[in-house]
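[1] compute the structure for the input listed below.
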Amino acid sequence: MSAAPVDLPRWADVALVPLVSVAAALLVAGLVVVGIGENPLEATVLLLRGALGTAEGIGFTLYYATNFIFTGLAVAVAFHAGLFNIGGEGQATVAGIAMAIACLAVPALPGFLAAPFAILAAAAGGAAYAFIPGWLQAKRGSHVVITTIMLNFVAAALIVYLLREIIGKPGSMQPETPDFPAGAILTPMHQLLAPFGFTLPATPLNSAFFLALMALFAVWLLIWRTRLGYAIRTVGANPRAAAYAGISPATVTMIAMAISGALAGGLAVNEALGVQHRLVLDFTAGYGFVGIAVALMGRGHPAGVGLAALLFGVLYQGGAELSFDKPAITRDMVVVIGGVLVLFAGALDGLFRRAIATVLRVDRGAA
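    Coordinates of the predicted model:
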């Protein structure tokens, strides 16, 4: 018999539960660090200093966070429709392919049109690829978890073939496309802010970061301030009730998956247009899977997704610096910490919710 759902105030659900989950996960991670003979407090200081202690560290942290915002929002939108989209890697891969084809096929566009055209191509590619599992679930009854897993492998094989046989750079021994047109390249942040008097070191952070912030606001607006968002949330909460109210669960499923895939395409925009300036193999680098943890920790809310993305950005950048200063704490250890965060934010979520609900009831009783 399943336990009754725990109702919490919105602020506690969005902020307090993830905060307690993170604190508990870091405590467990600290015990792991103690187990290998290192000081967890010193390790924490080094990690935070590496991620947030310098302008260069902050630049890398926000670069990673940009990827996690896009992939976290992609998973979050599907969550609200009652769907578990774990195909962000494949959708971002196809988005990158579509973007590369657009850039290489129309290289002579004016600068003010080239980048928007490439971004729209990425969004369209990701949306189209995510629409497929949405259609299969809505019309054929195929579960979206299974189909998105399978399509991840299809996308991985497709990009290898295309880079090797169709759109690869002639004469290159690497699986990559020719460089994109200069007008399609996103401006690095240190160049973008230089005219305003900010002198920043060169990092991968680029103007895609602002696109990610706009995506956070756009998703909030969509889910909580539009009729479509209401339909998405209704279908996610109770498909039968939604159908009774005149909302088509099948239509909402396909639309939500398409939006999810378009957001996953932001990963391709940040990596290919902002950093690599061409399409390379394995540019997704697992960011799509981390987006699942980001969406879970963020409770599916854009504000929570943004904070969770920043946390994982700190872990990625700080962990890299930490492994240099403390060789015993390898990058694999940072992966373990991320896994513990996922465990506490996902599998043990109900435990923390019940504990917090009990404390809040005690406080209300005392008041």
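[2] from here on, contacts and neighbour counts on C-alpha atoms
    Noted.
[3] nearest to the spatial middle of the chain, which residue is it?
    Thr71 (2.2 Å; C-alpha atoms, centre = their mean).
[4] which SSE is it in?
    If you go by DSSP states H and E, Thr71 is part of helix 55-80.
[5] tell me which other helices or strands that helix touches.
    helix 40-52, helix 88-105, helix 208-225, helix 227-237, helix 249-268, helix 287-297, helix 302-325 (3 or more C-alpha pairs under 8 Å, 6 or more residues apart in numbering; DSSP states H and E).
[6] tell me the angle that helix makes with helix 40-52.
    Angle, helix 55-80 to helix 40-52, by axes from the mean of the first three to the mean of the last three C-alpha atoms, to 10 degrees: 90 degrees.
[7] what's the offset of helix 55-80 from the middle of its chain?
    Here the centre of helix 55-80 is set off from its chain's centre by 5 Å, with C-alpha atoms, centre = their mean, to the nearest Å.
[8] and that helix with helix 287-297, angle?
    70 degrees.
[9] sorry, back to before: how about the helices and strands packed on helix 55-80 in JSON lines, adding distance to Ala118?
    Formatted as JSON lines, those follow (distance: least, C-alpha to C-alpha, whole Å):
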{"stretch": "helix 40-52", "distance to Ala118": "31"}
{"stretch": "helix 88-105", "distance to Ala118": "5"}
{"stretch": "helix 208-225", "distance to Ala118": "12"}
{"stretch": "helix 227-237", "distance to Ala118": "26"}
{"stretch": "helix 249-268", "distance to Ala118": "10"}
{"stretch": "helix 287-297", "distance to Ala118": "20"}
{"stretch": "helix 302-325", "distance to Ala118": "24"}
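[10] one more, for comparison:
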Amino acid sequence: MSDSQVPVTTPKTAASKPAPEEPGRWHAVFREITTGSAIISVLAVVMALFVGAIMIAFTNADVQESAGYFFSRPADMLSAIWQAVSGAYSALFQGSIYNFRRDTFADGIKPLTETLTFATPLIAAGLGVALGFRVGMFNIGGRGQMLIAAALGGWVAFAVDLPYGIHLVAALVAGILGGAIWGGIVGLLKARTGAHEVITTIMLNYVAFYLVSYWLRDGFLKTPGSNNPKSPATKDTAILPDLLGPNYNLHLGFVLVIAATIFVWWLLSRSNLGFQFRAVGENPNAARVAGIGVQRVYVYAMLISGGLVGLAGINQVLGTTTSGFGATVDSSIGFDAITVALLGRSRPWGVFAAGILFGAFKAGSFSMQAAEGVPVDIIVVVQALIVLFIAAPPLVRAIFRLPTPGAPSRRLRLNVSQEVAAK
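    The predicted model follows:
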């Protein structure tokens, strides 16, 4: 056989191998959604509502009665569970969104306005807590900041005589400044002494509570001729006007928190100061090397954070408790704001949506208790479960079999395995 007749074998080249299948566009979009943080918040709410449904079923009298003869008539227990859970969540919806039992649309939509009214201070305080989170500071002093804001702004609202409009603005500014000053003390202590903000905010909560309690009993907030620790009523010229008329509780404060949300979004996303906030929150040491005044950022951040929480406090005085306020005017909003900020992932519009959700929980829980006899505490447990699931993203991802952020997709792993096996 001549050389020309000898078969020539050539090694396989990379071009002769089938190219790995590229993930499709919709697959990439789906993966981006399932690996994002927003889906964890949504699924945390779903899981909390599911666990809440289990608790509603177990605490229902009809379910407990039918469980006694479950093996003889299991359908009765399943029907009782369905009636208990569906009735409770239906009442929650009708008490917070729309009541189909009302005759007119104007009456039926009233629960939604109640939800927005409850959500107003939650959104404002949640924005303040979220801003602290973005700077790497844990502001849990919402109660103290709200109380000081209510005290200073409330005093302007009932003790000062000013024309309509100017009086309202003056009370709002006084309240926001009160919260900003109380928060700024925390930032100053953090910047100058290195004191941890968790400790200082907790202590300042107690200081504010007992200070305002004293002012209500024997100080400038006391109602003349009364032994009840409650301030005088807000003057008409300082009350936040109704947005939809006297038949609804929704007031101008909701418009103010929309403006506050836009402001925080612009501050964090578009301003130079917001860039410094985010840089310090990511890595204060690197930010310091880059020439950012970290101590100054801490003070500015807590001033703005406290001012936003103060907006929540003065909203309560000028819009909700206009007949006078006591030392419990904060109504646990300062602590609920932490949950709102966590659920909103410290993003302004996420906090806005989370505040409305928690406002719906508050508004609907009373209807749920009145219509179905479900304890209001169930809603508190649901809120706590939301925080629990948000704090454990691996648990949520494992239950719903979501991909881990940063890990290669299953299709990409399969293509790599096939390529390795072919070599």
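[11] TM-score for this pair?
    The TM-score (TM-score structural alignment, normalised by the length of structure 1) is 0.89; 348 aligned residues with a C-alpha RMSD of 2.2 Å.
[12] circling back to that earlier point, flag every buried residue along the helix holding Thr71 of structure 1.
    By neighbour count on 16 or more other C-alpha atoms under 10 Å, the buried set for helix 55-80 of structure 1 is 55-80.
[13] now do the helices in the stretch 101-250 of structure 1.
    111-140, 144-161, 189-193, 208-225, 227-237, 239-244, 249-268 (DSSP state H, counting those that start in this stretch).
[14] for those helices, which one sits closest to Leu41 of structure 1?
    Smallest distance to Leu41 of structure 1 across those (C-alpha to C-alpha): 30.9 Å, for helix 208-225.
[15] give the aligned range of that closest one in structure 2.
    Here helix 208-225 of structure 1 aligns to structure 2 at residues 253-270, judged by TM-score structural alignment.
[16] quick one: contacts for the alignment partner in structure 2 of Gly96 of structure 1?
    Matched by TM-score structural alignment, Gly96 of structure 1 corresponds to Ala150 in structure 2. Residues in contact with Ala150 of structure 2 (C-alpha atoms under 8 Å, 6 or more residues apart in numbering) are 175, 310, 313-314, 316-317, 329.
[17] still touching in structure 1? Go through these.
    Retained in structure 1 by both residues aligned by TM-score structural alignment, their matches' C-alpha atoms under 8 Å are the following of those: 175, 310, 313-314, 317.
[18] measure the equivalent of Ala128 of structure 1 over in structure 2 to Leu303 of structure 2 for me?
    Aligned by TM-score structural alignment, Ala128 of structure 1 pairs with Ile181 of structure 2. Look at Ile181 of structure 2 and Leu303 of structure 2: by C-alpha to C-alpha, to the nearest Å, they are 6 Å apart.
[19] more neighbours: which of these two?
    Set Ile181 of structure 2 next to Leu303 and count neighbours by other C-alpha atoms under 10 Å: Leu303 wins out with 26 against 21.
[20] for the residue nearest to the residue nearest to the centre of structure 1 when sequence neighbours are not counted, what are its contacts?
    Residue nearest to Thr71 of structure 1 in three dimensions, not counting chain neighbours: Gly291, with 4.5 Å by C-alpha to C-alpha, 6 or more residues apart in numbering. Neighbouring residues of Gly291 of structure 1 by C-alpha under 8 Å, 6+ apart: 68-75, 88.
[21] ok, now with 7 Å
    68, 71-72, 75 (C-alpha atoms under 7 Å, 6 or more residues apart in numbering).
[22] now do the same for it: its match in structure 2.
    Gly291 of structure 1 maps onto Ala337 in structure 2, by TM-score structural alignment.
[23] next: Asp282 of structure 1.
    Aligned partner of Asp282 of structure 1 by TM-score structural alignment: Thr328.
[24] doesn't that match belong to a strand?
    No. Thr328 of structure 2 is assigned coil when assessed by DSSP: H, G, I helix; E, B strand; the rest coil, not a strand.
[25] so where is stretch 23-31 of structure 1 in structure 2?
    So stretch 23-31 of structure 1 sits over residues 46-54 in structure 2, by TM-score structural alignment.
[26] to what extent does the matching stretch diverge from structure 1 after superposition?
    Once fitted to structure 1, stretch 46-54 of structure 2 is off its aligned match by 1.4 Å on average (mean C-alpha distance after the TM-score superposition for structure 1).
[27] how far out from the middle of the chain is that stretch?
    18 Å.
[28] next one: the match of Gly96 of structure 1 from Tyr210 of structure 2, what distance?
    Taken as C-alpha to C-alpha, the span from Ala150 of structure 2 to Tyr210 of structure 2 is 14 Å.
[29] and what of Val299 of structure 2?
    For Val299 of structure 2, the distance to Tyr210 of structure 2 - C-alpha to C-alpha - is 25 Å.
[30] okay, those two: which has more neighbours?
    Val299 (21 against 14).
[31] that one matches what in structure 1?
    Taking TM-score structural alignment for the superposition, Val299 of structure 2 sits opposite Met254 in structure 1.
[32] quick one, what contacts the spatially closest residue to that match that is not a sequence neighbour?
    Nearest residue to Met254 of structure 1, sequence neighbours excluded (C-alpha to C-alpha, 6+ apart): Gly134, at 4.5 Å. By C-alpha under 7 Å, 6+ apart, Gly134 of structure 1 lies in contact with 144, 253-254, 257.
[33] now do 6 Å
    253-254, 257 (C-alpha atoms under 6 Å, 6 or more residues apart in numbering).
[34] gap between Phe389 of structure 2 and Ile33 of structure 2?
    18 Å.
[35] more crowded one of those two?
    Using other C-alpha under 10 Å, the more surrounded residue of Phe389 of structure 2 and Ile33 is Phe389, with 20 against 14.
[36] perfect, that will be all.
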